[in-house]
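Colleague: Take a look and give me a structure for this.
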Amino acid sequence: MDTEELRSRNPVKIGYYDPFSIYPKIKDDFEKNFPLTNLHLKFELSQPLKSIPLLPVSLVEEVPKKQDIIESDDVYTRLMFIRIESIDKYRSQVRPLIREWLKQLVFKSRSSWMIILFVPHDTKDKHSSLIKTSRFDKLRNDFGDEGKELKTILPGKLPVYDGARCFKLSENEIKMNKTEAYNGLLSEIKVLLISSFVNRHSNFRQLIKENKQHSIGQFMSMLNLADLLNDMRLHQDSLDSYDKLFRELEPLVQQNPNYFNLSIDLPSSFDSYNFEESFDSVNLEVSFVQKKDINLFQLSCLVFINQSILLQSLANASSSISLASIYMSRIYQSLIEFLNDLSRTSPNHDLREFQYSVIEFYLNLPLAQRLTSSISDTEESKAQVRAILEFRAELKLQQRSILIKLAEDKNYCIRGIESVLEEISLDDNQSHDNTQQQKPHEFSNPSLLACLKEKSDFFDKFESLTMDIIHDFMLCSRSKSIDVLSIDLVILNYEKQNYTQCLEILKDSYDFFISNGWNFLGGILLEIYIGCLEKVKPQESDEVLATCLKLFSCLVKSKSGINSYGLIKTKEQIEKLYEKINGYSLKQNIKVECSLNELFKSEVLLYFNADESTSRDRYYVNMRLENRFGVPFMFDRIELITTDQEGHEILFRQENVEISSERNHTIKLFTNSFIMGSFVPKRLCVSVNKMLHFVLDYKLVPSIRFNDSTIDPNASTNHEIQEMRHCTQAQSMLVFPNLDKFRAQFYSSKAMNLGSSNTLLKITNGGNRITDLKAKLFSTTNGLKINDTELEIDSLEPNEVKDIIIPYTYNFDNKIINMRAQIEYFSDGEKYVFEASYDINITLPISVSVQDIFKEDFIYWKFQIGTSIPEVPIRILDTKLSIENDKYSIVEPGIKLPELIAFGEQSVSTFYRIIPNADCQVSDTDSLDLIIKYSSLQEECEVCMDEYVIQQLEKLKLSRYWYLLKDALISKMRFELNKYAMDNIIKFQNGTELSTLGEAIIHEFVESIADKKILVKLLHDVLFEQEVPVIKKEGNILSLHISVPVPVIKYLQIVEYDFERNDKYVVGEPINVSLRVKTVNRWSSDEDSEKSQADEFQLMLQNDDNWSISGFKRKIFRHEAENEYSLETQLTLIPLSIGKILLPRVSVKSSEKTESDEISMDVVFKNGLESLLIVPDVKSITFAF
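Modeller: Okay, here's the model as predicted:
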């Protein structure tokens, strides 16, 4: 419909009865006031006011005749034009006509009505002024609101309508003022119409409520309500009602199938087809009233037609282009749904030409063409009509699909895809066209006749229609849809053998489909692309290979549903494609890599396993490979590179790998390299041949390299538990040794020489004889220098153990050092690598101090032995002092000391007496050797744990997990060492923490579920249930060798009081003593002996309140070799106190003349601790008050 038709369509009917031919006299002037404007109404008091800005009306003449009650008609108001020449003629002629009109037309249809009395200009309303009742009054008395004639026509309650029942129209008033005269009549007609609208609306609403849901009666009432709102020009309300009707159709048919006729009667011709005028609603209304033989097809079409007309009306009345575009786009969107529903509900009917013609009709709507013709190049202009353009393109797509199906009836088709499947040499079997010849369909639509006349006409129409769709999509920025449609042009060009143009279009398009998950279509296009490449650019082998690989990946994407490209390919076709890939790859000059994930699903099981099927030092990891192609493959090799945080790499490999057509495969990848630590996959490479590799590069994640060091027993394991949980998330692989394979480990030396630095490298061979062992030693500890960084061993027999001392130099305070070894060796002509890294605590667990006590003829040595780590007691097993020559004699204690334990603040002491032999000259180079044998209680407990756990693992046949438990768990055990020292019982301080850590380690690094359960139970039993037996092993004994220098002093001063010994002495009585000093220089070196004659000494008696001394208190003397004593003098001592009193103290030091020479000297005071018993004088009595 055009704009004017939309405004004037379906006017509201006003019936009129004109028995006296009055209406022709006023028709022209009266109808100039149509359409009516500005009608306002409320359906209910609670509802908002609704306005009808413009209401087209049409007056239709009616003649009363006998008929049944009209339930619903399209005449909303009825008018009767009369004139009264006299009262007598009124009674005899006019009144009977009015009664018949009301009886046969008005009251049977229940419409509003009004009688219009026309008074000609030559007629008076009253014949005489004496008569009070006029002709109009008489009319009102008979037929007004309370008219006496009404109840005789229709007994009972009359329908209530607003407005006047009688209206007087004077010809003289018309001549005087037409506008005013007609405005009064028009106002009354508006009131009548509004009253009729409201009454009908209320009646239909009531019927909808009263009728059963999904019943014919309810649907008919809903349809009448929608038509009423449509007639009233309440477009949006009417549209909402028709939308409900459209949704109600399906449940209506399901509930009432017997009332419907499913036949479809299409027009005999679609030439100049007008869909909106092609169906008559009269027969349909009769069927509804009769409740039988309701044609569902016609009903569906009529509901949609009314929807579309309403949307056109809304678009026509819209205030902006963008709003009108939205309404028009909804028409197209609803049309697509409507046509699809027809196809779905009528599968046995050929509706294609009908659908094509309907789409053509709506695409040519004048309003739609007017809107789209307003597009300019500005973005704002495009945005305003974007909605209509988008759905217009979708509608054209559906029209194109119908065209393709109609063309197939004439054997017109675009065979591009089929040709590609045949021509591309992926399959030897050629497809054959078995399409049966069908009888051509006779078309009546002129455009269809034109485009299906010849095959070339169909191609031209297909191409032009596709270009139109692309143009619309370009204007609304549907780039993805444009790419899809471009493919149709590709296939068309392929059909025309225009391969070069196909290549240009396909160059980027196929990748778009694959990247967006459209693998089926993307795969088909790739086949076309390969076919074009081989025809246009056969020399471009690299591009053909790359495209074949992309096509190969499409086979395994979206394996289910219609999007699966692989479902249409046979095994033979897949094998042919793989052979083509293999062949083209060998033509390449450089290696080609492509993503493994796009072809195969792979998983590396991060569990490091020793190959127990052989005695060779070989290890492996398992990988899973999922073959989604369903055909067998042969690969040159598969390699896996793993790496740790420091960049060390382990390469696992398997040569000549063959996998069957089965889906799941487990492959072992082997290595002869062993590097301790925590590793993650870095790269997995499946080599098809020397030039083509399927590669997976892993994103490197933080891994945990287990510290294989001697752990401080007081360190908390909480941090390690957190690290282990992180490691579980990171999926790292822990590489640890195996008891049956070659291994090497660094230890602290068992025998230590004080002042020297060395560690022990223990090499344990596996079950094979090895040769040409070469080891490179190094350390990551700053400042540490290994004396000899390389060592070689010609051969080692099976299971042979070699201990090698590794001396080093290190002068820093850090007590944790790192030692590493890279070992290469050969066995049966095959090379093996073993790398070990250990952090070693070089803290000496024992501390030793010595005290020198000089005597005239010998020396006492007192050694105090303790632990340097207060929390770790040590067990002193034996001490021995020895000398290599006979210069000195060593006297040991007469009683052999038992094994003693030195705790943190409780050391162990031992004495030795050193006697120089005759004629022995002491030298400052003389030394004696002290050897202390001891053991650490921490290590004793660890050795017991080691032995016990190994025994249990061997019983369970799980000894392969020993080093996993040892390095990651047992080395972190903290024992109750005091309890072990006292009660010889092993208990754990951190059992709960170890249990948590151990379970995390086991669950992360043990693959077998059964092994996990056994190991977790063993761990629990060891920590909480079973008692670990205590064993003593010689290998646990440590020794410390100390070269103890003989002390050298220049002088030994021996001081002695000589006097007459009595049992007691009397206070106040003098005691005569001789003070002697003997100077000995036998403990001096040779050089000191030569200079001893020149030295002077000073002797001093210290003040003592218990004694009164007569004689000197300070005296200088010199050592003279010919005299026995250097000093001998007489003194008198007078005791001043009673009781046991120590003799006065004597000090000897160098004189002031020689003090600066710093003479080494020691003093032995023979009477230093001697005391005399002093008693009171009994001859005198002393009183104290």
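
Colleague: going forward, measure contacts between C-alpha atoms and count neighbours the same way
Modeller: Fine.

Colleague: Might one say that residue 276 is in contact with residue 305?
Modeller: Yes - with contacts defined as Cα atoms under 8 Å, residue 276 counts as touching residue 305 at a distance of 5.9 Å.

Colleague: in the stretch 1051-1185 of the chain, which spans are strands?
Modeller: Along the stretch 1051-1185 of the chain, the segments classed as strands by DSSP state E, counting those that start in this stretch run 1051-1059, 1065-1066, 1071-1080, 1096-1101, 1107-1110, 1114-1118, 1127-1135, 1139-1142, 1146-1150, 1161-1165, 1171-1175.

Colleague: Check which helices and strands the last one sits against.
Modeller: In this case it means strand 1171-1175. On a contact count with 3 or more Cα pairs under 8 Å, 6 or more residues apart in numbering; DSSP states H and E, strand 1171-1175 meets strand 1065-1066, strand 1139-1142.

Colleague: what about 10 Å?
Modeller: strand 1065-1066, strand 1127-1135, strand 1139-1142 (3 or more Cα pairs under 10 Å, 6 or more residues apart in numbering; DSSP states H and E).

Colleague: nearest to residue 218, of those?
Modeller: Closest approach to residue 218 among these (Cα to Cα): strand 1139-1142, 135.0 Å.

Colleague: Now show me the structure for the sequence below, then we'll compare the two:
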Amino acid sequence: MDQLSQSVTLAVGYYDPFQVFSTILGEKFKKQTNLNSLYWKYKPADSIRTIKNVQLRYIEDDLANKVTNINEEDVFMKFIFVTTTSVDEYRSKVRPIIRQWLNNVKSMNPRVTYCIILYENISLRSAADKFLKTSILTKIRNDFADPEMTLQNSFKIKSSYSDPDAEREIWNGLVSMIKLGIMESISAKMDYFHTLRPKLLGVRKSADLFLKIGQFVDSAEFYSRILQSVGNINKEDGFERLDFQDLPLRSMISNVQSSTYMTTKYEIKAYAYERLSQILMNDSVKTIGLYMRNSLKLADFLLSFLNSIYDCNKKSEFCILLIEDFFSDKKLRFILDKNEEVPNQLYEVLGDLKFLEKDELTNLGNSKNYKMKGCLSDISFTSSSGEIMHPYKVISIKIEKFIKTEKLFKQHVVEITEECIKLYSQSPYKQNTVDTLSTEVALMLYYSMNDYETSVEVISNSFQFYKSSGWNSVSLALLKVYVDNLSKLRKKTDHSIVADLLVSYLEMISMNQENMLDQFRNLVSDISEPLIIENDNIIDISINPEIECVSPDIYAISVHFDSKLSDIKADSIVLSLTSQDDAPCQNEDHYLSSLEFSTTDFMLKTKFSCILKSKKIIVGEYFATKMTIHIGKLCLVKHIFKSVKMFQINSLIKSDRILSNTMIDISVPKTRYLNKDQVLLVVHVGDNPFNKFEFILNQFDESRLISHADYLLSVIQFKDNSRTRLNLEFDIENLGGALAFKYSGDKIMNKGDEILLYIPYMFPPDVSNTKVLVGCNFIFGDGYSKYCSKSLETSLSIAVSVQDIFKSSNLFSNYTINSVMVDNPVRVQRVSLDSPKNDYQTKIDTWHSPKNVIAYIDQGSTFFYRLTNLKDESLNLSIEYNDLHSEIVEIFKSLYYEKLEASKPYLLRYFNVLSEEIFDKLDFKHNLYGLTGRVELVNYDLSKFSKAFKLINTTDLSVIIQSIAELVHDLNSQTFKVNDEILADIQHRLIISVPLPVINIINIVELDFQKKLQYLVCQPIEVTLRLRVIVLQKPNNSEKKVRFQTSSTPKKIKLQLNFAEHEQLWLIAGEQNFTKEISLDIAHKPKNVLETELTLIPLRIGRLELPRIEVHNLTNFNIEMELDYKNSSETVLVVSELNKVVHTF
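Modeller: So this is what the prediction gives:
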């Protein structure tokens, strides 16, 4: 509104008794007093208001100050134009006229600023006038001095000026006075209006004044205050006198404005709204954004105005006319059609106007006995006694066209409702209203216009909306209409709508409309093609999250139904489960990402339970996602969301017998060859024998599979206390990301058999990530399958170090075995070092190796071996061991199994899940057990296993917890000795291929001298230096690898012996460097090469090491040599005088 560019025209009155303004001064005066802009402040604390484009409109009044064609309140200044040629004329004629005029001006309310203009014709001025002591202007100012005036309000204008600057000064002063005078008049009017009573009259006049002076924001605020202050318009408030010829409302402005006193409430509100309409929707509003904001405000005002009128038929007609007039604005229509930035609030309030128009049009239709069935606002106005008022005659010709016939009336109601929907649909906050109105349109089309095809879809959507909103009564009523609609369409058309009717019947049954059951049963038999219907309310399902077994390898889930369908036979019931894990799936045909439990031929009742079975089991977290009930060709689907954890059950009780299930496991083999790793798939066959099976390896890292590897499939059978291992024939098939190992024989796998599949696999070398994820599906027998995946720990629990020392022809090897974990020592059960070949062996000697030795991370177990006759390239170091945690857990598990088997065998079905989820994760004091054999737990607290306990039936849970607590208590009072049977079950074996050093020659060096307790410093010591050589060579066998690392075998070699780094400690007398040539003809026998006498002289006191000796090969042959220095690390005590005690540190 602040951008309105129209001019502000202010009326000023003038009295012209001497025809000065009309004949002489008028045009020039108007031109010189052009104001353009004013800057007005009402109160000192107010901001300055700018009044732009000010134009003065001069209106002549008479002596009585009666201004023609304008209200005196609209006059902002008064002028009187006089002229005289002499003082006498002034006194006799002019002064009386001014006095009378001033009396009339000062009697005006509100007060207005006035100004006296004296016009002087220079040509008529006499010579005597030039010598007057007091000019006529001064006399006027003296005669009419006004103490209430703060401005100089008397001016003289001459017919001509000799000095242009003087003339300019006169006019500038006059213009300044006019500006100040007008602003004082505005303030005076405001003061006056504030004193008026009733107060609302002053508010209206203040609003008018703001509008006159171009202050549109203030004016709109005052008019809106009027609309808010007047209140509701009742029957006695003048609305009944309304003549629709007065519409639009601009014709009543002059009537209200000219009224000194308050008129009726209706007239005041109508006047305020019309004024607001002029302000807000002015053509001078340039920007679309401002126009939209103004339209929003005006629409709010209009809605408030119309809703404040009491209900009657004339109001309905009045509302329709004003709303149609509002929407007829071309600029508004253009904005709604073309602009994409229309605010949501504007769409909402425009929709509210159309909604009101629809209601009021419906009411007018009622006055003509038109019945719009389905319209939610189908109401009639009645008198206070309840009687219907007299028929109403529509006055407006435009509205009469809308309701001339009932058909036109109904069409127009639907059109307005659709317009309302269109407006509301643009706002995200009115979607519920859109659904309601859409429902109303559908009901009107159905009930009033018999348009079944159009109404059926909308009613369906509306039903869903009301149902989801919790409006059950409304949704049920709509559903009944929808069913009736479908029934009529089924009779009218050839299209099959059986599916929609079935869905509707199910909805009604779920809403406790039991009378629909017969229609449902009859309609099901009419289905010609398979039909799927989803309904989550017809049946409530309670799933027992604990799975069970009803027979070997057949798993079951117990489901309780609370059904609104009764006495209906179901062909099958299927429960679908979906995995929670996003595990990679290399082959969709063989990887089970979902499970189904089912039963057949079941009678649906109001309340019933059933057992759903499956031959397939997938270990992991699952969600029961849907229940499917097949009734003939109808497939009824209920979506659910229940968590179910699948796990293997090792045993069950049937007919007082303990039966076993087939179990699958994935592990690292207990016997491992270092750097030749494998993954082991193990199946323990239960009481369900089979002769056909296959492994599907479908979760693995393909890059870790070893190409062209030798896979091994075998079975271990136990019979008559004997153990037989047989290798099985099988076929391998690549399934595109998965590997299938299919048994090709026909041997029957019986209870107790173990099927083993070894898969060569490269374990990660990075010690920071030693986990390997492997998943496998085992398919066997008649459609049975079990799937499990594991994250295998590939790291070893022991560390092995070796130290080799050559002495003469012997190789001494010292092996140290440590645990790799601080809190989990290992028990080294047995260690052996053997030749991998039976016919070609190195001689191996050792002491009596200890058994079952505990090795810690910082205190290992040592095993010492002497090797002679080195004929092998490598030896096998075999270490049999187990970690103490596994040993304690195995004790715990065996005792617990015996406890359950003896007292509560029915709980054995939980043994597998308890072992994996609880027993393996208990914390024990391993060091205490290793030292004393006592088993104690660290912070025994079963609450941290709450997730595992959810897998156990609540009726069994307390017994399980109590039995575990009893076992823990019994363990604390016992001391366990090493049990070979338990150790055999958990034994791990690590086989390391230990390469033997490739040595061609061993040089044996010795310094022989007379040993004494003490030697004197600088006293010579006579020594004999001996060098013997042993040549090691394998027998000449073409299939054996020659141990010499040369391109051709030499016959002789040249060796050099010398002393190294001895100058600081010893002085050596005699030859120090020796070169000898030796023959390689003999092997494995010491050969004397050198023997010579030397003298050693110690140069320092203390304990001195004998000089170090080195032997070098001077030939070009690459020969591996070892030095056996007999005096290595040998020391002698050197003193300054004999028998003197010397302490060395």
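
Colleague: overall similarity of the pair, as a TM-score.
Modeller: The TM-score (TM-score structural alignment, normalised by the length of structure 2) is 0.57; 852 aligned residues with a Cα RMSD of 7.1 Å.

Colleague: Reformat the strands of the stretch 1051-1185 of structure 1 as TSV; add distance to residue 128 of structure 1 and mean neighbour count.
Modeller: Shown next, in TSV, are the strands of the stretch 1051-1185 of structure 1 (distance: least, Cα to Cα, whole Å; neighbours: other Cα atoms under 10 Å):
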stretch	distance to residue 128 of structure 1	mean neighbour count
strand 1051-1059	179	20
strand 1065-1066	187	20
strand 1071-1080	184	19
strand 1096-1101	179	17
strand 1107-1110	180	16
strand 1114-1118	182	15
strand 1127-1135	183	18
strand 1139-1142	176	16
strand 1146-1150	176	19
strand 1161-1165	174	18
strand 1171-1175	179	17
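
Colleague: Can I get the ones you listed in TSV including distance to residue 471 of structure 1?
Modeller: Below are the strands of the stretch 1051-1185 of structure 1 laid out as TSV (distance: least, Cα to Cα, whole Å):
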stretch	distance to residue 471 of structure 1
strand 1051-1059	119
strand 1065-1066	139
strand 1071-1080	124
strand 1096-1101	124
strand 1107-1110	132
strand 1114-1118	128
strand 1127-1135	132
strand 1139-1142	127
strand 1146-1150	119
strand 1161-1165	116
strand 1171-1175	128
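
Colleague: so which of those strands gets nearest residue 603 of structure 1?
Modeller: Within the strands of the stretch 1051-1185 of structure 1, the stretch nearest residue 603 of structure 1 is strand 1161-1165; the backing value is 80.1 Å (Cα to Cα).

Colleague: Structure 2: matching residues for the closest one?
Modeller: Counting by TM-score structural alignment, strand 1161-1165 of structure 1 lines up with no residues of structure 2.

Colleague: gap between that strand and the chain center?
Modeller: Mean-position distance between strand 1161-1165 of structure 1 and its chain equals 83 Å (Cα atoms, centre = their mean, to the nearest Å).

Colleague: before we move on, what about stretch 247-263 of structure 1?
Modeller: With Cα atoms, centre = their mean as the basis, the distance from the averaged C-alpha position of stretch 247-263 of structure 1 to the chain average is 50 Å.

Colleague: What of stretch 465-485 of structure 2?
Modeller: Distance of stretch 465-485 of structure 2 from its chain centroid, counting by Cα atoms, centre = their mean, is 34 Å.

Colleague: swap in stretch 790-807 of structure 1?
Modeller: Relative to the centre of its chain, stretch 790-807 of structure 1 is centred 50 Å away, using Cα atoms, centre = their mean.

Colleague: Kindly report the same for stretch 250-266 of structure 1.
Modeller: Using Cα atoms, centre = their mean, the distance from the centre of stretch 250-266 of structure 1 to the centre of the chain it belongs to is 52 Å.

Colleague: Stretch 734-751 of structure 2 too?
Modeller: Relative to the centre of its chain, stretch 734-751 of structure 2 is centred 44 Å away, using Cα atoms, centre = their mean.

Colleague: Kindly report the same for stretch 802-815 of structure 2.
Modeller: In terms of Cα atoms, centre = their mean, the centre of stretch 802-815 of structure 2 is set 65 Å apart from its chain centre.

Colleague: what about that stretch, start to end distance?
Modeller: Across its full length, stretch 802-815 of structure 2 reaches 4 Å between end residues, using Cα to Cα, to the nearest Å.

Colleague: For structure 1, which residue occupies the most central location?
Modeller: Compute the mean C-alpha point of structure 1, and by Cα atoms, centre = their mean the closest residue is residue 729, 12.6 Å away.
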